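>>> Pasting the sequence and the predicted coordinates here, then a few questions.
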Amino acid sequence: MPFYDIYSEDVRCGRGASKSGEETKTAEVFAGDEVGFVVGRSAMEPLEPHLIYHNGPGQVYLSQSTAADVREYEGDGNWFKISYHGPTNDSWWSTRDQTGMNFTIPDSTPPGQYLLRVEHLYVRYPIGTTQFYIACAQINVRPPRNGTVGAKTPSPEYMVRFPGGLAVPEYMYEWPNTRLTEYKPPGPALWTG
């Protein structure tokens, strides 16, 4: 279900996510691996197909755990963006009608435990009406499988904290969409390693 409150701590990983972290498994991921999230459904939606049907971008962030165990980390530290799924042209979002978003963990991501956050935004013009679809996974990032790339730490200009806020121009909300390639995604620049 959509989330609206950009000032709530739940905008980090979704409603009540920090309360369920201890009960969630941590996935092993190698830097350089392609991973992804698939669309779930709410109780009010039909069973099939599960598609992103709102107009808007998708973004993916990592936040290295400041706790010894990521299951105890609430995401209140720094986040850096590792993937952006924007418009394919001036009238179509690349996420529209997709079953999820795939992306690559940068090769130079430092090993350690992270929260991996995916968001899809249904961009809307009036402030406070943009819909956030958010989920997180707990991952343990291991060095690349080929072992050839050294770890780099993202510098401060790539960092952001949640909660935060955003607004979009009215023309990007009206249907049919126009001038989407002018959209500037929220948050910091994309960190590629």
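Okay, I see it.

>>> hey, let's count contacts and neighbours off CA atoms from now on
Fine.

>>> Quick check: closest non-adjacent residue to Ala137.
Nearest in space to Ala137, with sequence neighbours left out and distances taken as C-alpha to C-alpha, 6 or more residues apart in numbering, is Leu116 at 5.1 Å.

>>> ok, now how distant is that neighbour from Val35?
For Leu116, the distance to Val35 equals 10 Å [C-alpha to C-alpha, to the nearest Å].

>>> Identify each buried residue in the strand or helix carrying Lys19, please.
Assigned by DSSP states H and E, Lys19 falls within helix 17-20. Buried residues in helix 17-20, defined by neighbour count with 16 or more other C-alpha atoms under 10 Å: 17-18.

>>> on that earlier part again, of Leu116 and Val35, which one has the most company?
Neighbours per residue, other C-alpha atoms under 10 Å: of Leu116 and Val35, the larger number sits with Leu116, 23 against 12.

>>> hmm, back to that, which strands and helices sit next to the next helix or strand after the helix holding Lys19?
Counting by DSSP H and E, the next helix or strand C-terminal to helix 17-20 is strand 26-30. Secondary-structure packing of strand 26-30 (3 or more C-alpha pairs under 8 Å, 6 or more residues apart in numbering; DSSP states H and E): strand 131-142.

>>> for the strand it packs on, packing partners?
strand 26-30, strand 112-122.

>>> Identify, out of these, the most deeply packed stretch.
Each of those was assessed for mean neighbour count using mean count of other C-alpha atoms under 10 Å. The highest is strand 112-122, with a mean of 23.

>>> for comparison:
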Amino acid sequence: MRVHRIDVAERRARLVDRHRLSPDNRAGSALAAARSVVVLHSTDPVTVYLSIHARADVQPADIEHELYEERTLVRMLGMRRTLFVVPRELVPVVHAACTRSIAARERGRLEKMIGESGISTRPKSWLTRASTAALRAVEARGEAFTSDLTKNVPVLAKRLRFGAGSRFEATQSVGSRVLPQIAMEGRVVRGRPRGTWISGQYR
């Protein structure tokens, strides 16, 4: 039997077809476009829309509908501690393979920052209480930005300190770390951004 050898040109042609970049094999939806490449990079929010538009004839409103209404696509932290847009059926796979271990490391880092910033001498239990309160506030509101939650959970407005004593010294609200932390732990998901689809500030 003759062996068919795939050369570089054929390999590239197959990838173009499989990744829905061929004019003859366009995806029928944002979800189908994402599935064709497994997940979509999302550190820059615009990248998701450009990646899908390259593969499917859809509008930003169609993509937003799948992301925030149907929830067939979910924005989450994954490989390399980077944001991705993931087909819903792959969320538990990505979470188990990547996000769970990242969440454990980041929680330890956050506990250390809470202690070093003088917020609490028992940072582990403090963070557990703050996370639980933040989660309850999100459940009560349905969705929220960090600035919204500080009205319900005032401790989230406490400040973390960075680079103390250096010219790079800065502060950040602990709430801006708590919400991403509980998202990494799979307890909440990112919602609509503030403003338009090019914004990276998510509810």
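Sure, I can see it. As the structure is a prediction and not an experimental result, all values here were calculated from the model.

>>> And the TM-score between them?
Superposed pair, TM-score by TM-score structural alignment, normalised by the length of structure 1: 0.22. Supporting alignment: 67 aligned residues with a C-alpha RMSD of 4.8 Å.

>>> follow-up on the earlier one: quick one: which of the helices and strands packed on strand 131-142 of structure 1 is nearest Ser18 of structure 1?
For Ser18 of structure 1, the closest of these is strand 112-122, at 10.7 Å, according to C-alpha to C-alpha.

>>> follow-up on the earlier one: contacting residues around the residue nearest to Ala137 of structure 1?
Leu116 of structure 1 is in contact with 60-63, 136-139, counting by C-alpha atoms under 8 Å, 6 or more residues apart in numbering.

>>> In CSV: these, plus neighbour count and distance to Tyr122 of structure 1.
Putting the contacts of Leu116 of structure 1 into CSV (neighbours: other C-alpha atoms under 10 Å; distance: C-alpha to C-alpha, whole Å) gives the following:
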residue, neighbour count, distance to Tyr122 of structure 1
Val60, 27, 15
Tyr61, 25, 18
Leu62, 25, 21
Ser63, 24, 23
Cys136, 22, 18
Ala137, 20, 21
Gln138, 23, 25
Ile139, 22, 26
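
>>> ok, so of those, who is nearest Asn89 of structure 1?
Closest to Asn89 of structure 1 out of those is Val60 (20.5 Å), distances taken as C-alpha to C-alpha.

>>> Tally up the residues packed near Val38 of structure 1, please.
Residue neighbour count, defined by other C-alpha under 10 Å, stands at 12 for Val38 of structure 1.

>>> Kindly report the same for Phe80 of structure 1.
26.

>>> just to revisit the earlier point, what is the helix holding Lys19 of structure 1 packed up against?
By 3+ C-alpha pairs under 8 Å, 6+ apart, helix 17-20 of structure 1 packs against no helix or strand.

>>> how close does Ala61 of structure 2 get to Arg35 of structure 2?
Taken as C-alpha to C-alpha, the span from Ala61 of structure 2 to Arg35 of structure 2 is 19 Å.

>>> Settle it for me: which of the two has more neighbours?
Comparing Ala61 of structure 2 with Arg35 by other C-alpha under 10 Å, the one with more neighbours is Arg35, at 18 against 10.

>>> got a list of what that one touches?
Per C-alpha under 8 Å, 6+ apart, neighbours of Arg35 of structure 2: Pro87.

>>> same thing with the one 5 residues further on?
Residues touching Leu40 of structure 2, when contacts are defined by C-alpha under 8 Å, 6+ apart, comprise 34, 48, 51, 84-86.

>>> Among these, which lie within helices?
The members of these that map onto helices under DSSP state H are 34, 48, 51.

>>> Out of those, the closest to Ser131 of structure 2 would be?
Val48 (29.1 Å).

>>> Check the burial of Val48 of structure 2 by counting its neighbours.
Val48 of structure 2 - counted by other C-alpha under 10 Å - has 24 other residues nearby.

>>> Test my guess that Ser63 of structure 1 contacts Tyr114.
Yes. Counting by C-alpha atoms under 8 Å, Ser63 of structure 1 touches Tyr114, with 5.3 Å between them.

>>> what is in contact with those two at once?
By C-alpha under 8 Å, 6+ apart, no residue touches both Ser63 of structure 1 and Tyr114.
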